[in-house]
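Novice: just coords:
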C-alpha cells in the first residue's frame, strides 16, 4: 500500500484538531526516576528500620513488576546516609570553635 504524498488543508486541520483533543497522559505515565523518588521514603524505612538490603528490596519490587536495578536502590540508601553524615560533619565543624581549639592553639604556640 502506497503512502499518500499530498494532503488537503482540510485533512491537516482535521488531524491537528484530533491530535489536540487526545487526553493528557502525563499524570498516568510516571517515569522510572519519578517512581523511584516516590518510593524513596519506603525504601529508606525498609533499609533503616526493618533490616532489608538493596537486593531484598529489588526482589520485592521485581515481584511487583518494577524493574529497578539493585544499584539504583543501593544509591537511594547510600544517598540518605551520605546526607546525614554531611549534616553531622557540618555540625561538628561549626561546633569546633570551642574548647577543642584552645588545646590546638596551645600546642601550635
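Specialist: Arrived safely, thanks for sending. Quantities reported herein were computed from a predicted structural model and do not represent experimental measurements.

Novice: use CA for all of it now, contacts and neighbours both
Specialist: Will do.

Novice: may I have the residues that are in contact with the closest residue to residue 53 other than its chain neighbours?
Specialist: Of all residues not flanking residue 53 in the chain, residue 47 sits nearest, at 5.8 Å (CA to CA, 6 or more residues apart in numbering). Contacts for residue 47 (CA atoms under 8 Å, 6 or more residues apart in numbering) come out as 53-54, 77.

Novice: dump these to JSON lines, plus secondary structure, distance to residue 10 and neighbour count.
Specialist: Output for these, formatted as JSON lines (DSSP: H, G, I helix; E, B strand; the rest coil; distance: CA to CA, whole Å; neighbours: other CA atoms under 10 Å):
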{"residue": "53", "secondary structure": "coil", "distance to residue 10": "60", "neighbour count": "17"}
{"residue": "54", "secondary structure": "helix", "distance to residue 10": "56", "neighbour count": "21"}
{"residue": "77", "secondary structure": "helix", "distance to residue 10": "56", "neighbour count": "21"}
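
Novice: now, among these, which is nearest to residue 27?
Specialist: Proximity of the contacts of residue 47 to residue 27 (CA to CA) peaks at residue 77, which lies at 26.9 Å.

Novice: distance of the residue positioned nearest the centre of the chain from residue 88?
Specialist: Nearest to the mean C-alpha position of the chain, by CA atoms, centre = their mean, lies residue 37 at 3.6 Å. Noted for residue 37: a distance of 24 Å to residue 88, by CA to CA, to the nearest Å.

Novice: next, the one to line up against it:
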C-alpha cells in the first residue's frame, strides 16, 4: 500500500484496472425526477379517478420510503412536473423621499 503522499506506478495501474472494472450503476439508480416521472400515470389515476388527495398520495409514498413533497406531487397532478419556473420580480423604481421641510426651503 501507499504510504504518505507517494504512490508507485504499479499501484496507480492496479487502481485504474479496479475502477474500470466496476459495474455500471446507471440503470439501477433513478433520480427523484425520474421516479416521479415513472410514477406519474399511477399518481394521476389515484388523484383524478380514485379520489385521493395530494396528502393521501404523499402519505402512501412516505410509508414506502419514497419521500416526495406535496408540492412535487401536486406538480405531477397539475402537469407541471413539480418544476414551475418563477418569474423574476420586477424592480420597483426607487421612490425619492422629499420632506415637506425640504420643499419649503426652495
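Specialist: Done, it's in. Please read all numbers here as calculations on a predicted model, not as lab measurements.

Novice: so what corresponds to the residue nearest to residue 53 of structure 1 in structure 2?
Specialist: Here residue 47 of structure 1 is matched to residue 47 in structure 2, going by TM-score structural alignment.

Novice: which residue in structure 2 lines up with residue 103 of structure 1?
Specialist: So, by TM-score structural alignment, residue 103 of structure 1 is left unmatched.

Novice: any idea how far residue 7 of structure 1 is from residue 103 of structure 1?
Specialist: Here the criterion is CA to CA. By it, residue 103 of structure 1 lies 86 Å from residue 7 of structure 1.

Novice: tell me, how many neighbours does residue 28 of structure 1 end up with?
Specialist: 7 (other CA atoms under 10 Å).

Novice: so is it in a helix, a strand, or just coil?
Specialist: Counting by DSSP: H, G, I helix; E, B strand; the rest coil, the backbone at residue 28 of structure 1 sits in coil.

Novice: re earlier: need the next SSE after whatever helix or strand the residue nearest to the centre of structure 1 lives in, C-terminal direction.
Specialist: If you go by DSSP states H and E, residue 37 of structure 1 is part of helix 32-49. Next helix or strand after helix 32-49 of structure 1 toward the C-terminus (DSSP H and E): helix 54-63.

Novice: residues in contact with that next one?
Specialist: With CA under 8 Å, 6+ apart as the criterion, helix 54-63 of structure 1 contacts 43, 46-47, 67-71, 73-74, 77.

Novice: buried residues in it?
Specialist: Using 16 or more other CA atoms under 10 Å as the test for burial, helix 54-63 of structure 1 gives 54, 57-59.

Novice: what is the nearest of these to residue 32 of structure 1?
Specialist: Using CA to CA, the buried residues of helix 54-63 of structure 1 come closest to residue 32 of structure 1 at residue 58, 13.8 Å.

Novice: tell me the residue in structure 2 aligned with the closest one.
Specialist: Alignment note: residue 58 of structure 1 maps to residue 58 in structure 2; criterion TM-score structural alignment.

Novice: and that match, how close does it get to residue 52 of structure 2?
Specialist: From residue 58 of structure 2 to residue 52 of structure 2 the distance is 10 Å (CA to CA).

Novice: return the list of helices and strands in contact with the helix or strand residue 15 of structure 2 falls within.
Specialist: If you go by DSSP H and E, residue 15 of structure 2 is part of helix 9-20. Identification of packing neighbours for helix 9-20 of structure 2 by 3 or more CA pairs under 8 Å, 6 or more residues apart in numbering; DSSP states H and E yields no helix or strand.
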